[in-house]
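# fold the following and give me the result.
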Amino acid sequence: MIELYYWPTPNGHKITLFLEETGLSYQIKPVNIGRGDQFKPEFLAFSPNNKMPAIIDRAPADGGAAVSVFESGAILQYLAEKTGQFLPQAPRERTEVMEWLFWQMASFGPMLGQNHHFSRYAPEKIPYAIERYVNESRRLYGVLDKRLDGRTFVGGDNYSIADMAIYPWVVSHEAQSIDLDQFPNVKAWFQAIGDRDATRRAYARAEEVGDKPDLTSDAEARKLLFGVSK
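Sure, this is the predicted structure:
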C-alpha cells in the first residue's frame, strides 16, 4: 500500500497519473496546503521542505521497513523503479526520459508556477513580472513543441514518467496565456494523454479531498502559501 500525501495541484496530479496507470494500491492522505497541513510536524517528519506530494511505501521492493519519498520527480523515479514501468531500462532511452523529467522539475514547473503566481494570485499586478514569466513560458512551450516533433511522447514512442511530470502543468495553459494552437505538437500530445483512461481516473480523484481554498480571495491561504497577507 502506498500512502499518497496529496493535494490537487500539478505536482500532486503527477503521482496519481502514475498510480492510476500502474494499478498500484494507494490511499490518498489529503494535505490541505491552503490550511497549513504542510507545516504539521507529523508531515514535516518525512517531507522536510513542507511541500506535497510525498509518499510512504508500506511494502517496499526490498521487503524492509517503510520508505518515504518527497519531491514529485523523486517519487516518480522511485515508483518507476519499484514497478519496472514507464522508465526505460536501456541506458540511452532512460537518459532521455530522465533529462526531460529534470527539465520539468528545474524549468517548466518553476517558470509556469511563477507565471501562475504573478498573473493570478499576486496581490499587485506587476506588468514586468507578468511579461517576464509569460514570455519564458512561451519559450519553454516552444522547447517542448520542438522535442515532440516526430515523437508521440517526450521520450519517443512510449509514455513515461517524463510525460506524467509535464502534462499537469499544461492543463492550465489558458491561465498561463498560452495558446496551444501555436504549439501543434504539444497540442496533439496533450490531447492524447488527456484521452487516456488513467488520466481521467487520476483527475477524478481530486474530488475526494473536499473543500479547496480560493487563492484569489482567501487571504489566509495566500499568506500560508506565498508569505503575503494582502
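# alpha carbons only for contacts and neighbour counts from here, please
Fine.
# tell me what the top helix by length along the chain is packed against?
Across the chain, the longest stretch assigned as helix under DSSP state H is helix 127-147. If you count contacts as 3 or more Cα pairs under 8 Å, 6 or more residues apart in numbering; DSSP states H and E, helix 127-147 packs onto helix 109-116, helix 184-194.
# among those, which comes closest to Val143?
For those, proximity to Val143 was assessed by Cα to Cα; helix 184-194 is nearest, at 9.9 Å.
# check which helices and strands that closest one sits against.
Against helix 184-194 (3+ Cα pairs under 8 Å, 6+ apart) you get helix 127-147, helix 161-170.
# now what about the last one, what contacts it?
I take that to be helix 161-170. Outside helix 161-170, the residues within contact range by Cα atoms under 8 Å, 6 or more residues apart in numbering are 10-11, 13-15, 17-18, 73, 76-77, 80, 86-87, 97-98, 100-101, 104-105, 108-109, 112, 153-155, 190, 193.
# here is a second sequence; please produce its structure as well for comparison:
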Amino acid sequence: MIDVYSWPTPNGHKVHIMLEECGFRLGRDWQVHAVDIGKGDQFQPDFLKISPNNKIPALVDSAGPDGKSISLFESGAILLYLASKTGKFLPRSDRAKFKALEWLMFQMGGVGPMLGQAHHFRIYAPEKIDYAVNRYTNEAKRLYGVMDRQLAEQKFIAGNQYSIADIAIFPWLRSWQNQGIDWADYPRLKVWFDTIAARPAVQRGVAVLAGARKPGTDDKAREMLFGKTQYEKR
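Now for the predicted structure:
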C-alpha cells in the first residue's frame, strides 16, 4: 500500500493524478491522509519526519525499490519515482525522456512558483500591492504564452506523448481565473487543458480530498500559511 500525505492543492493533485494514471486506485492500492495546511498539520512532528520542508505532498511506499519502505517529499521527485516504479509517463529514449524532464523542471521552477505568487498577491495578501499583482500576473501570462507556443506543432507539452510534464502542469492551470488569464489569448493551450481535464484518471485525481478544503482563508489559516508559524525554527 502507498500512503500519500496530501491536501487538495495543485502540488497535491499532481501526485493524486499520477497515481491514478499509473493504474493505482484509491482505497485499493493507495490511501490518502489529509494534511490540513490551514490548521497547521504540516508542522506536526510525524509529518516532518517524512517531509522536513513542512510541505505537502509526501509519500510512503511500503514496497520500495529494494523491497523496503521508502518515503519521499517534493511532488516532482514523487512523480519521477512513480514513473520509475511503473515504467509509465516518462519516455524511454534519451531524447524524449530529457524533453519531458525539461518541461517538468519548467513546471517546478517556473509555473508552480510564479503562479503561486500570482495567487498570493492577487487573492491572499492582506493588502493589494499593485507592483506585485502586476509583476506576477504578467509572468503568469508570459508562462501561458510559452506553453501555448510549445503546443503549436504537438499534442502534449513535451511532444506527442502524454507524460509527467502534462501531469505536473495541468493542476496549476485549473485556477486560471485567479491568475488573471483569458483563455481566448491561448487557444492551443485551452485545447490541451480540456483534453487533459477529460481524462478519467485526472478527474479521479482532482476529486481526492476535494470536499475537505473550504473556500476562502480565515485569519488562522493565513497565519499558518503565511505568518510567523511558517518560519519558526524546528
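# can you give me the TM-score here?
In this superposition the chains share a TM-score of 0.95, using TM-score structural alignment, normalised by the length of the first structure; 225 aligned residues with a Cα RMSD of 1.3 Å.
# coming back round to it: pull out the buried members of the contacts of helix 161-170 of the first structure.
Among the contacts of helix 161-170 of the first structure, the ones that count as buried by 16 or more other Cα atoms under 10 Å are 10-11, 13-15, 17-18, 73, 76-77, 80, 86-87, 97-98, 100-101, 104-105, 108-109, 112, 153-155, 190, 193.
# ok, back up a step: tell me which of the helices and strands packed on helix 184-194 of the first structure is the most buried.
Among those, helix 161-170 has the highest mean neighbour count (mean count of other Cα atoms under 10 Å), at a mean of 24.
# what is the corresponding segment of the second structure for that one?
Here helix 161-170 of the first structure aligns to the second structure at residues 164-173, judged by TM-score structural alignment.
# please enumerate the helices of the second structure.
10-21, 45-50, 75-86, 94-106, 112-119, 130-150, 164-173, 187-197, 200-207, 219-226.
# residue range for stretch 69-78 of the second structure in the first structure?
The aligned range for stretch 69-78 of the second structure is 66-75, by TM-score structural alignment.
# in that stretch, what's buried?
Buried residues in stretch 66-75 of the first structure (16+ other Cα under 10 Å): Ser68, Val69, Phe70, Glu71, Ser72, Gly73, Ile75.
# next, format those residues as TSV and append distance to Tyr26 of the first structure.
Formatted as TSV, these follow (distance: Cα to Cα, whole Å):
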residue	distance to Tyr26 of the first structure
Ser68	14
Val69	14
Phe70	16
Glu71	17
Ser72	16
Gly73	18
Ile75	13
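# most widely separated two among these?
Across those (Cα to Cα), the longest gap, 13.6 Å, separates Ser68 and Gly73.
# what's the closest of the helices and strands packed on helix 184-194 of the first structure to Pro41 of the first structure?
helix 161-170 (27.6 Å).
# which residue in the first structure lines up with Val206 of the second structure?
Alignment note (TM-score structural alignment): Val206 of the second structure maps to Tyr203 of the first structure.
# does its match touch His13 like I think?
Yes: assessed by Cα atoms under 8 Å, Tyr203 of the first structure is found in contact with His13 at 7.0 Å.
# how close does Arg174 of the second structure sit to Pro10 of the second structure?
Using Cα to Cα, to the nearest Å, we find Arg174 of the second structure at a distance of 8 Å from Pro10 of the second structure.
# equivalent analysis for Lys39 of the second structure, please.
Lys39 of the second structure is 18 Å from Pro10 of the second structure, by Cα to Cα.
# and the match of helix 161-170 of the first structure, how far from the first structure on average?
Relative to the matching residues in the first structure, stretch 164-173 of the second structure has an average distance of 0.4 Å after the fit, by mean Cα distance after the TM-score superposition for the first structure.
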